[in-house]
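J.: A structural model of the following input is requested.
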Amino acid sequence: MQLSKARDARIDAFTPNAWFTTLTNVNFDAERFVVLIAEARQMRRRAQLLAEECGADLNRLPAPATWHPGLTEEELVASALEAGLYKHLDRDGPTVTGLRALILYGLKGCAAYAEHARVLGGKETEVIADFHAIAAFLADDPSDIDVLLAHALKVGELNLRVMELLDGANTGRFGQPEITSIRITPIKGQCLLVSGHDLGDLETILRQTAGLGINVYTHGELLTANSYPGLKRNPHLVGNYGGAWQDQQREFAAFPGAIVMTSNCLINPEIKGYQDRLFTSGPVGWPGVRHIADHDFMPAIRRAQTLPGFERDSTDERIMIGFGRHTVLGVADTLLGMIRTGEVHHLFVIGGCDGARPGRNYFHDLALATPYNSLVLTLGCGKFRFNREAMGAIGPIPRLLDAGQCNDAYSAVKIATTVANALGVEVNDLPLSLAISWFEQKATAVLLTLLHLGIRNIHLGPSVPQYLTPEVIELLAGRFGLKPTTSVEQDLPAMLRHAA
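T.: Here you go, the predicted model:
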């Protein structure tokens, strides 16, 4: 079969977008899933016709390639039990089932990053073939533990390339992030809040609100947008409002303007009653909430114009952001010198995906407990646990370095590998500790990337996803030194001993 000819741009564009909708806290609109699943069947048929044209033998396809779950919402709900990962748990056992889930959820996170890159013009054709191949591998119900683990690492390798693609799409369009003092308190005037992760949607909103007297605020992981030259040059991008996704119900209810959710992290708007001024875009959806599918954000803008906005300026409070790889590596000689002399004794990466469950104060407490001669690199919404804390500096370098969104995990990887190469050591030989907070599938993809790179002794917590069964945790601990978090008092000395 001539694989180079068996390609369809519509399938390649549809796949990551459709997978993205299935991530945690993305799309809750059942009607849109009915449409997506029907479209997926059409795409599957297009793929089969392409394969036939290339001479493929389709007589022995696996069940997912021929399965028909139904067309209506009722039929799809009834069929859901047939598609669950855990339907053969008794037959296959928790290790095999858990590893399949690890691959699946890693692919979901990878799909989200690929979709973020695609909508900014990233060339997803460079990676999508491997995405299809790993998904096809799962369709065969593999059961060999070593083969499953090898494919999990392939997801990590694929995600590394996807994150590189996304990094290039972001910086190619908006420039390299710059160190920026960003306001985190509101100012007087009508307002529109943009949450999620999508820099492209934010750019469009800024363009469409220019000259209208509406102040635009970022929320959640879009905080990072304020450090990109191509975005922060807009004078009506006035700062960031609020913190991590799990606080949005309280924060959105208090925000006196319209709100646009651009990607994952949406939670129920009806509990606090702001659904009439909430709008969704991209893969996000909520029943009854206006969805913007054509990048025309005027409905949200007009809604903002009907709302009072903030009555007065609040006290001007600020934090520093913009410590991506370009910034940090721009002072690499200084940093390397400080590491060699012991002025910087340890590097911590503390961040990831936050959540509301008890125990996540661990990451706040760990950041504040790190020694005065250590640097803390943070990214993802986990940083909101401690990014307003005053942690001082070591010489010219702030101790707390905000590297950006979870989408910017590539920056952290490049910083670690570049420092290791410059010092002539492996990453695992650096005075480096990683404490990663978990919640959803993007974190899974990033973890698999770190494991693919051979990075060991990662502290993961405060709780692990259900699919990471005790058997899978034991397997990853044995192969990669993965360590569930316990307490700061116990973990911090172990981190420092590891790097001594």
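
J.: Going by C-alpha atoms from here, please, whenever you check contacts or count neighbours.
T.: Noted.

J.: contacts for whichever strand or helix holds residue 77?
T.: Assigned by DSSP states H and E, residue 77 belongs to helix 73-83. The contact list for helix 73-83 (C-alpha atoms under 8 Å, 6 or more residues apart in numbering) reads 30, 31, 34, 69, 70, 87.

J.: Reformat the residues you listed as a markdown table; add distance to residue 239.
T.: Converted to a markdown table, the contacts of helix 73-83 look like this (distance: C-alpha to C-alpha, whole Å):
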| residue | distance to residue 239 |
| --- | --- |
| 30 | 34 |
| 31 | 35 |
| 34 | 38 |
| 69 | 46 |
| 70 | 47 |
| 87 | 47 |
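
J.: The helix or strand just after the helix holding residue 77 packs against which elements?
T.: Using DSSP H and E, the helix or strand that directly follows helix 73-83 along the chain is helix 89-119. Using 3 or more C-alpha pairs under 8 Å, 6 or more residues apart in numbering; DSSP states H and E, the elements in contact with helix 89-119 are helix 9-20, helix 128-139, helix 145-174, helix 441-452, helix 470-480.

J.: Nearest to residue 61, out of those helices?
T.: helix 128-139 (9.5 Å; C-alpha to C-alpha).

J.: now the angle from the closest one to helix 9-20?
T.: If you take axes from the mean of the first three to the mean of the last three C-alpha atoms, to 10 degrees, helix 128-139 sits at 60 degrees to helix 9-20.

J.: that older thread, deepest of the helices and strands packed on helix 89-119, which one?
T.: Mean neighbour count (mean count of other C-alpha atoms under 10 Å) peaks for helix 441-452 among the helices and strands packed on helix 89-119, with a mean of 24.

J.: Inside helices: which ones of the contacts of helix 73-83?
T.: In helices, defined here by DSSP state H, the members of these are 30, 31, 34.

J.: so the last one makes contact with residue 70?
T.: Same thing as residue 34. No: the criterion here is C-alpha atoms under 8 Å, and residue 34 misses it with residue 70 at 9.4 Å.

J.: more crowded one of the two?
T.: Legend: neighbour count by other C-alpha atoms under 10 Å for residue 34 and residue 70, higher for residue 34 (18 against 15).

J.: I'd like to know how many residues surround the closest residue to the more buried one other than its chain neighbours.
T.: When the adjacent residues along the chain are set aside, residue 34 lies closest to residue 73, with 6.1 Å between them (C-alpha to C-alpha, 6 or more residues apart in numbering). Residue 73 has 14 neighbouring residues, counting by other C-alpha under 10 Å.

J.: compare with the first, here's sequence two:
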Amino acid sequence: MFCYQCEQTTRLPSGDGCASAKGLCGKDATTADLQDLLVHAVKGVAQQARRARALGVPDHEAGAFMLHALFTTLTNVNFNPTRFVTLLNEAAAVRDRVKARCEAAPNAATIAAPTGPAIEWTPAADLEGLLVQAAAVPVNAGLAEVGEDVVGLRALILYGMKGVAAYANHAAVLGYTRDTVFAGVEEAMDFLASDPTDVPTLLDRALSVGRLNLEVMELLDAANTGRFGTPCPTAVRVAPVAGKAILVSGHDLGDLEALLKQTAGKGINVYTHGEMLPAHSYPTLKAYPHLVGNYGGAWQDQQTDFANFPGPILMTSNCIIEPGPRYRQRIFTAGPVGWPGLRHLTDHQFGPLVAAALALPGFKADEPEQTITVGFGRDAVLGVAGAVIDAVKAGDIRHFFLIGGCDGAASGRNYYSDFATGAPDDTVVLTLGCAKYRFNRHEFGAIGGIPRLLDLGQCNDSYSAIRIAGALAEAFDCSVNDLPLSLVVSWFEQKAAAVLLTLLALGIRNIRLGPTLPAFITPNVLATLVDGFGIQPITNAQDDIAAALNRAA
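T.: I've put the predicted structure just below:
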């Protein structure tokens, strides 16, 4: 195996990728290699789907399959090799079905059939054969021939597309799809299938992935608000209450809603964990009285959090890590998530989960009440935009810091808590993503009634942050880069890569990125990003705060 798609690889002695029998995320070599082969297979599906579109017979089922398949290959999503064998055979079947659709089109002869290794691939009959095939298509294939810059840029595009696929899949499971998104996925994966080598073209394509991701994030925002209402500021209890309990993690709000319906009136309290925290701000979901609070911290703390939780756990979309023995028998997966030996629930059939909750003890007593406030989406923030603008003009608010992105277990991430708590009292901290768990229980106070900490949501809510920045720039008659705003981004996995590409595509400059730079970003590519966009690695919180304020002054 070879994998360098997440930030954990920088903890290796070489710092340039996992290449042993097991990655730092817990993914074994078999699963890693099957994931590479699945990406290869998806390229073939994309080639056929793009021809179908050109012939006037676009295939949205193929598009939906590509979203789900790519999502399963993200960091900490699916570790079950059996599921990947199934997906590989499904990929070949989808590709061949679209091929037949193309050949049946009246104008089939007008557009030549695609060629190449991905379109011609046939899945081997057994696991051993699949692994032989996978050895020919690792993410760093062609390194000796084309060099690390080309391979790294191909990886940047692929990882950005994995993030795009995850966000688009979140929207699709809520019933929100868009033809232009399917077309964009087909085009990008078809581009990668051509094994491109021109560096400027690769850089342009990476930015186009960012533009596609902006459309996808807007679609996801419409899906969440259209289904569950507009988020509003909400105090969320973070201390358990007595009673039977279920813990829900991940991003899939549709799974949470289905579970809330199935547990209504059964005496079971439902808690969110990690990325599910923003659920409490949606009117449709917060209307369920047994959605009682948030439990635990960020995803990397789950082995401790889950072991201490006295009920079953549901992982709905991503960020699973190896289940510990104290809770392995009471954790369930759904959607793209998988781990060998865990019970996987499909089609919102949560009966086994509910039965486990009723059989387990739950919390014996209430703990002292403690709350945090979430739900400062764009509507909430822009609803007080006048007061915010007045406070800036009066000098009461000197600067905004957007501290967003993933959390993780690697050293150096205390930088983000140091940055947030060290920000001067006349500044406002906007936050989204799991990095907030390092400081969201800190008391920041307020400026003229405006909270100094505004929780915008998770990475899925990045569209809100972009809209807020755009609206403020319009109000101040300046560009986003001229606002008293600094972006401090914590990356970990492929959704963060997609969001970063979106910010670059929008022309956002001077982003500080950490705690380490991606291993697939070579020195030459980094130099290009520094020259073109002012990308900067983090240093230390105190110096970076001072530099941001000095630049703004």
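
J.: quick revisit: closest one to residue 448 of structure 1 out of the contacts of helix 73-83 of structure 1, please.
T.: Closest approach between those and residue 448 of structure 1, by C-alpha to C-alpha: residue 87, at 24.6 Å.

J.: Can you tell me what that closest one aligns to in structure 2?
T.: Here residue 87 of structure 1 is matched to residue 141 in structure 2, going by TM-score structural alignment.

J.: for the closest residue to that match other than its chain neighbours, what are its contacts?
T.: Nearest non-adjacent residue to residue 141 of structure 2, counting by C-alpha to C-alpha, 6+ apart: residue 151, 7.5 Å away. Shown in contact with residue 151 of structure 2 (C-alpha under 8 Å, 6+ apart): 139, 140, 141, 142, 143, 520.

J.: ok, residue 151 of structure 2 to residue 525 of structure 2 distance?
T.: Distance, residue 151 of structure 2 to residue 525 of structure 2, using C-alpha to C-alpha, to the nearest Å: 11 Å.

J.: do residue 221 of structure 2 as well
T.: Distance, residue 221 of structure 2 to residue 525 of structure 2, by C-alpha to C-alpha: 32 Å.

J.: Excluding chain neighbours, give the residue nearest to residue 72 of structure 1 in space.
T.: Distance criterion C-alpha to C-alpha, 6+ apart; nearest residue to residue 72 of structure 1, sequence neighbours excluded, is residue 34 at 6.7 Å.

J.: Residue 264 of structure 1 pairs with which position in structure 2?
T.: Aligned partner of residue 264 of structure 1 by TM-score structural alignment: residue 318.

J.: need the contact list for its match.
T.: By C-alpha under 8 Å, 6+ apart, the contact set of residue 318 of structure 2 is 75, 76, 77, 78, 250, 251, 336, 337.

J.: hmm, 10 Å instead?
T.: Listed by C-alpha atoms under 10 Å, 6 or more residues apart in numbering, the contact partners of residue 318 of structure 2 are 71-72, 74-78, 166, 249-252, 275, 299, 333-338.

J.: Then residue 189 of structure 1?
T.: Counting by C-alpha under 10 Å, 6+ apart, the residues that residue 189 of structure 1 touches are 213, 214, 215, 256, 257, 307, 308, 309, 310, 311, 312, 313.

J.: How about the contacts made by the fourth one?
T.: Residue 256 of structure 1 makes contact with 189-193, 274, 277, 304, 307-311, according to C-alpha under 10 Å, 6+ apart.

J.: Including distance to residue 108 of structure 1 and secondary structure, could those residues go into a markdown table?
T.: Listed next are the contacts of residue 256 of structure 1 as a markdown table, based on distance: C-alpha to C-alpha, whole Å; DSSP: H, G, I helix; E, B strand; the rest coil:
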| residue | distance to residue 108 of structure 1 | secondary structure |
| --- | --- | --- |
| 189 | 39 | strand |
| 190 | 37 | coil |
| 191 | 33 | strand |
| 192 | 30 | strand |
| 193 | 27 | strand |
| 274 | 29 | coil |
| 277 | 29 | helix |
| 304 | 34 | helix |
| 307 | 37 | coil |
| 308 | 39 | coil |
| 309 | 37 | coil |
| 310 | 38 | strand |
| 311 | 42 | coil |
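
J.: May I see the PyMOL selection of the buried members of those residues?
T.: Selection of buried members from those for PyMOL, criterion 16 or more other C-alpha atoms under 10 Å:
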select buried, resi 189+190+191+192+193+274+277+304+307+309+310
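
J.: Show me which of the contacts of residue 256 of structure 1 is closest to residue 339 of structure 1.
T.: Out of the contacts of residue 256 of structure 1, the member with the shortest distance to residue 339 of structure 1 (by C-alpha to C-alpha) is residue 193, at 40.8 Å.

J.: correct me, but the closest one touches residue 258?
T.: Yes: counting by C-alpha atoms under 10 Å, residue 258 is a contact partner of residue 193 of structure 1 at 6.3 Å.

J.: For residue 323 of structure 1, what is the corresponding residue in structure 2?
T.: The alignment partner of residue 323 of structure 1 in structure 2, by TM-score structural alignment, is residue 376.

J.: Spatially nearest residue to its match, not counting backbone neighbours?
T.: Counting by C-alpha to C-alpha, 6+ apart, residue 376 of structure 2 lies nearest to residue 456, which is 4.8 Å off, once chain neighbours are set aside.

J.: and that neighbour, what does it touch?
T.: Residues near residue 456 of structure 2 by C-alpha under 10 Å, 6+ apart: 231, 233, 278, 374-378, 380-381, 402, 404, 430-433, 462-465, 468.

J.: What separation do you get for the counterpart of residue 41 of structure 1 in structure 2 and residue 187 of structure 2?
T.: Applying TM-score structural alignment, one finds that residue 41 of structure 1 aligns to residue 92 in structure 2. For residue 92 of structure 2, the distance to residue 187 of structure 2 equals 19 Å [C-alpha to C-alpha].

J.: Repeat that for residue 37 of structure 2.
T.: 19 Å.

J.: With residue 35 of structure 2 instead?
T.: Counting by C-alpha to C-alpha, the separation of residue 35 of structure 2 from residue 187 of structure 2 is 20 Å.
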